[in-house]
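Undergrad: Everything below, folded, please.
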Amino acid sequence: MAGEISMIGSMILALFLAGYLGQQYLPPPKPKVIGLDLGTTFCSVGVFHPGSGVVEVIADEEGRRSIPSAVSFTNTTVLTGHDAVDVADNNPHNTIYDAKRFIGKVFTPHMLEQESSRYPFKVMSNNGRAEFVITTNVTFTVTPEFIGSRLLLKMRKMAERQLGTLVHKAVISVPAEFDERQREYTIKAANLAGLEILRVINEPTAAAMAYGLHKVDVFSVLVVDLGGGTLDVSLLNKQGGMFFTRAMAGNNKLGGQDFSQRLFQYATERVRQEFGVVPTLKEDLHRLRQAVEAAKINLTLQASATIRSPLHLLTRDDSAPERVLFEAAVTRQLFEELNEDLFQKILAPLETVLTEGHLDKDEVDEIVLVGGSTRIPRIRRLIAEFFGKEPNTSVDPDLAVVTGVALQAGIMGGSWPLQVSAIEIPNKHLHKTNFN
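TA: All right, here's what the predicted structure looks like:
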């Protein structure tokens, strides 16, 4: 009997030794499952690498680790991501963006008219479901999930190129307030892209995982997600590795695009003051918007930046456009003054989730930031002043959600080293409070 126990012990030891040596000297297996963040404004894809335990957010051919959530239809092709944005000014009626706002929703005629009024492309109702009207050589309609599928297919191809293997399985994130229908249609978009979805994870939970909060002793986590077009604030409670969404609030018409628009309006007025006219050519407007966006990003890191853009202006009625170089120095202080009323709108959802979650400010254990607009220094100061303590900024806010989703994908793929999974407790009675 003792000999049998000794033999079993030796076999177990040999298996552990073989596993250890395999990890040390054999090439790790390719990731089997990818993590997808299908955002309203930008999308990202990530993988968890077995062996090293590192999450890689996969870049495109130009080294960019996120792609715009835009799809543009031309007479000859369908463009996705950055390529779609590049032609958007010249092809506004056939360039679809913000499709995530429409996916899986059923609209009344009034709701759909109100939601679609801000877009240059045409949206029609098909029994209450939104469809986008495209006119190229022919006129046809596409669904929000088809737009999502083109973005997901692009990210799948990016992952396959980087990993050198075919990818068929994924974990995907959705906003916490998405109902079952919206989740179902998000999965349908992934299926159209040739992907099997193993799990759908809420974006705030994914962000909390990226910050490692599924492995530490915290109870109350507040997630502030401010991206290009929406603000989402979620209050999570965590016990024993399980996350429960306690309260949600936000503003689905507030984000980085609005801050850029204020700076764009300022730049346009400066052009008028200097040259007597405002830019009207589509190419000029596109270049000026790009210069404004670059300046906004620079102001996150620097106290001042320069908006610089060549323009072709119709300064006289009887002549061809005159080529000029527009330059304007802008300071961080000016940018903050232009947007202060918009920044202040962030506070109402913070107060609401605390009230609905029956929690005081000082009872929040961690405040984590998600979305590129949370890089703005004034916004970080505003949040810190509100809570009386600094938010956690240890993770790139642009990539927090995709990092967490990639971790969950690694767990679903059985990757080593093993991670502690975050389990979500559904809260079907929870509704998001929206401020507009």
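Undergrad: from here on, contacts and neighbour counts on C-alpha atoms
TA: Will do.
Undergrad: Quick one: distance of the helix or strand containing residue 43 to the chain centre.
TA: In this assignment (DSSP states H and E), residue 43 forms part of strand 42-49. Distance of strand 42-49 from its chain centroid, counting by C-alpha atoms, centre = their mean, to the nearest Å, is 11 Å.
Undergrad: pretty sure residue 209 is in a helix, no?
TA: Yes: checked against DSSP: H, G, I helix; E, B strand; the rest coil, residue 209 lies within a helix.
Undergrad: For it, which non-adjacent residue is spatially closest?
TA: Nearest non-adjacent residue to residue 209, counting by C-alpha to C-alpha, 6 or more residues apart in numbering: residue 404, 5.0 Å away.
Undergrad: Just confirm the one you found contacts residue 213, I think it does.
TA: No: the criterion here is C-alpha atoms under 8 Å, and residue 404 misses it with residue 213 at 10.4 Å.
Undergrad: the more surrounded of those two?
TA: residue 404 (32 against 20; other C-alpha atoms under 10 Å).
Undergrad: To compare with the earlier structure, here is another sequence to fold:
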Amino acid sequence: MSGEISLIGSVILALFLAGYLGQQYLPPPKARVIGLDLGTTFCSVGIFQAGSGEVEVIADEQGRLSIPSTVAFTDTAVLVGHEAADVADSHPENTIYDAKRFIGKIFEPEALEQESARYPFKVVSNNGSAEFVVNANGSFAVTPEFIGSRLLLKMKKMAERRLGLPIKMAVMSVPAEFDERQRNYTVRAAQLAGLEVLRVINEPTAAAMAYGLHKVDVFNVLVVDLGGGTLDVSLLNKQGAMFLTRAMAGNNKLGGQDFSQRLLQFTSERVQQEFGVPPTLKEDIHSLRQAVEAAKINLTLHPSVTIRVPLHLQTQEGSAAAAPAAPAPVLFHTVITRQLFEELNEDLFQKILAPVETVLAEGNLQKEDVDEIVLVGGSTRIPRIRRLISEFFGKEPNTSVDPDLAVVTGVAIQAGIMGGSWPLQVSAIEIPNRHLRKTNFS
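TA: Next comes the predicted model:
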């Protein structure tokens, strides 16, 4: 009997030794489960690297780590991501974005009309579900999950090109407030893209995992997620590796697009003051919008930036407005300071605090009870926003992770866990909160 036990022990020891030697000397296996962040404005795909334990966010052909959540239809093609965003100003009625706002939701007629009024493309109701009408090589309607599937297919192909093998499985993130129907329709979008979804994880939990909070002793985590189009604030309570979302609030009409729009409005007024006419041509508006977006990003690092944009302005009669001696395009030139940018948007920045105060009140917590403040979304790079949050809590938020990539990083870690990659990670377990409701501000 003792001999049998000794033999079993030797076999187990040999297996452990083989596993250790394999990890040390054999090439690590390639990831077969990808992590997907299907964001409202941008989306990303990541993989967990076996062996190193690092997450790689996969870049597109031009090295960009995220793609716009935009799909455009022309008479000859369906454009996805950056290619779609490039034609948004010239084909606004056939360029669909923000589809995540509509996926899986049932709208009352008035609510859908109000929600769709902000978009240049046509949104119609199909028994309460939103669909987008496209007029390109005929007229037809597409669903939000179809739009999502094109984005997911693009990211699936990016991962396959990087890994050199077919990808069939994924872990996805969704907003914490998504109900069962919205989650199911998000999964359906993945299925349309040829993916099996192994797990759906809440975005705040994914962000907390990216910051490593599933492996440390913290209890109350506040996640401020400010992207291009929406603000979401979540209060997580953590016990061990289990996360419970205690409270949620946000503003689904506040984000980086609004800050850019304020700057676009300012620069358009400056153009009119300098040249006597506002920019009305689609090409001019597109050029100004791109310059303004770049300026906003650069102002996170520099106290001032210079905008230089050639414009083909038109007068009311339709003739080109240029210098009397030369009908060439005019050059619009202006300097934008960080202080000016903050002044233009200060009232919008202040709106961030309302949902923060709400989740603290609903969670029965004081400011000092929050152990970690986690920033998610590219707009949280803005110095004024970081300063606002720091002043409110009296301590600095955690900025150790790229806020643009926090969610996809956490989802990729979870994908590595589901795929059995080593070194082994502690999986985050979410506790459903069936009574949770999100408070929305506007």
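Undergrad: Could you tell me the TM-score of the two chains?
TA: After superposition, the two chains reach a TM-score (TM-score structural alignment, normalised by the length of structure 1) of 0.98; 436 aligned residues with a C-alpha RMSD of 1.0 Å.
Undergrad: Could you tell me where the helix or strand encompassing residue 413 of structure 2 falls in structure 1?
TA: Using DSSP H and E, residue 413 of structure 2 falls within helix 406-418. Aligned using TM-score structural alignment, helix 406-418 of structure 2 spans residues 400-412 in structure 1.
Undergrad: Relative to structure 2, what is the average displacement of the matching stretch?
TA: In the superposition with structure 2, the average deviation recorded for stretch 400-412 of structure 1 is 0.4 Å (mean C-alpha distance after the TM-score superposition for structure 1).
Undergrad: and residue 118 of structure 1, helix, strand or coil?
TA: Per three-state DSSP, residue 118 of structure 1 ends up coil.
Undergrad: again, but for residue 111 of structure 1
TA: helix.
Undergrad: Neighbours of it, how many?
TA: Neighbours of residue 111 of structure 1 using other C-alpha under 10 Å come to 11.
Undergrad: could you measure it against residue 433 of structure 1, distance?
TA: Using C-alpha to C-alpha, to the nearest Å, residue 111 of structure 1 is found at 17 Å from residue 433 of structure 1.
Undergrad: do residue 38 of structure 1 as well
TA: 22 Å.
Undergrad: How about residues contacting the helix holding residue 413 of structure 2?
TA: 31, 33-37, 44-50, 55-57, 170-173, 198, 201, 203-211, 376-377, 422, 424-428 (C-alpha atoms under 8 Å, 6 or more residues apart in numbering).
Undergrad: go on, stretch 219-230 of structure 2?
TA: 40-42, 204, 207-208, 231-239, 250-258, 369-380.
Undergrad: Now, the residues you listed that are in strands?
TA: 42, 231-239, 250-251, 372-376 (DSSP state E).
Undergrad: Now do the helices in structure 1.
TA: For structure 1, applying DSSP state H gives helices covering 2-25, 82-86, 109-116, 144-163, 180-192, 203-210, 256-275, 282-301, 332-344, 347-356, 377-387, 400-412.
Undergrad: Buried deepest among the ones you listed, which one?
TA: helix 400-412 (a mean of 30; mean count of other C-alpha atoms under 10 Å).
Undergrad: Give me the angle between it and strand 366-370.
TA: Relative orientation of helix 400-412 of structure 1 versus strand 366-370 (axes from the mean of the first three to the mean of the last three C-alpha atoms, to 10 degrees): 100 degrees.
Undergrad: before we move on, back to that, and the helix holding residue 413 of structure 2, how far from the chain's centre?
TA: That offset, for helix 406-418 of structure 2, works out to 15 Å (C-alpha atoms, centre = their mean).
Undergrad: Could you do stretch 94-112 of structure 2 as well?
TA: 17 Å.
Undergrad: on that earlier part again, can I have the buried ones of the ones in strands among the contacts of stretch 219-230 of structure 2 as a PyMOL selection?
TA: Command for PyMOL that selects the buried part of those, burial taken from 16 or more other C-alpha atoms under 10 Å:
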select buried, resi 42+231+232+233+234+235+236+237+238+250+251+372+373+374+375+376
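Undergrad: circling back to that earlier point, of the contacts of helix 406-418 of structure 2, buried ones?
TA: If we count by 16+ other C-alpha under 10 Å, those have these buried: 31, 33-37, 44-50, 55-57, 170-173, 201, 203-211, 376-377, 422, 427-428.
Undergrad: quick revisit: next, the angle from the helix holding residue 413 of structure 2 to helix 203-210.
TA: 70 degrees.
Undergrad: now helix 406-418 of structure 2 and strand 42-48, what's the angle there?
TA: 30 degrees.
Undergrad: ok, now which ones touch the aligned partner of residue 78 of structure 1 in structure 2?
TA: Matched to structure 2 by TM-score structural alignment, residue 78 of structure 1 sits across from residue 78. Residues near residue 78 of structure 2 by C-alpha under 8 Å, 6+ apart: 71-72.
Undergrad: again, only using 6 Å
TA: residue 72 (C-alpha atoms under 6 Å, 6 or more residues apart in numbering).
Undergrad: Compute the distance between it and residue 94 of structure 2, please.
TA: Taking C-alpha to C-alpha, one finds residue 78 of structure 2 at 10 Å from residue 94 of structure 2.
Undergrad: can you check residue 425 of structure 2 too?
TA: Taking C-alpha to C-alpha, one finds residue 425 of structure 2 at 44 Å from residue 94 of structure 2.
Undergrad: Then residue 177 of structure 2?
TA: Applying C-alpha to C-alpha, the value for residue 177 of structure 2 to residue 94 of structure 2 is 29 Å.
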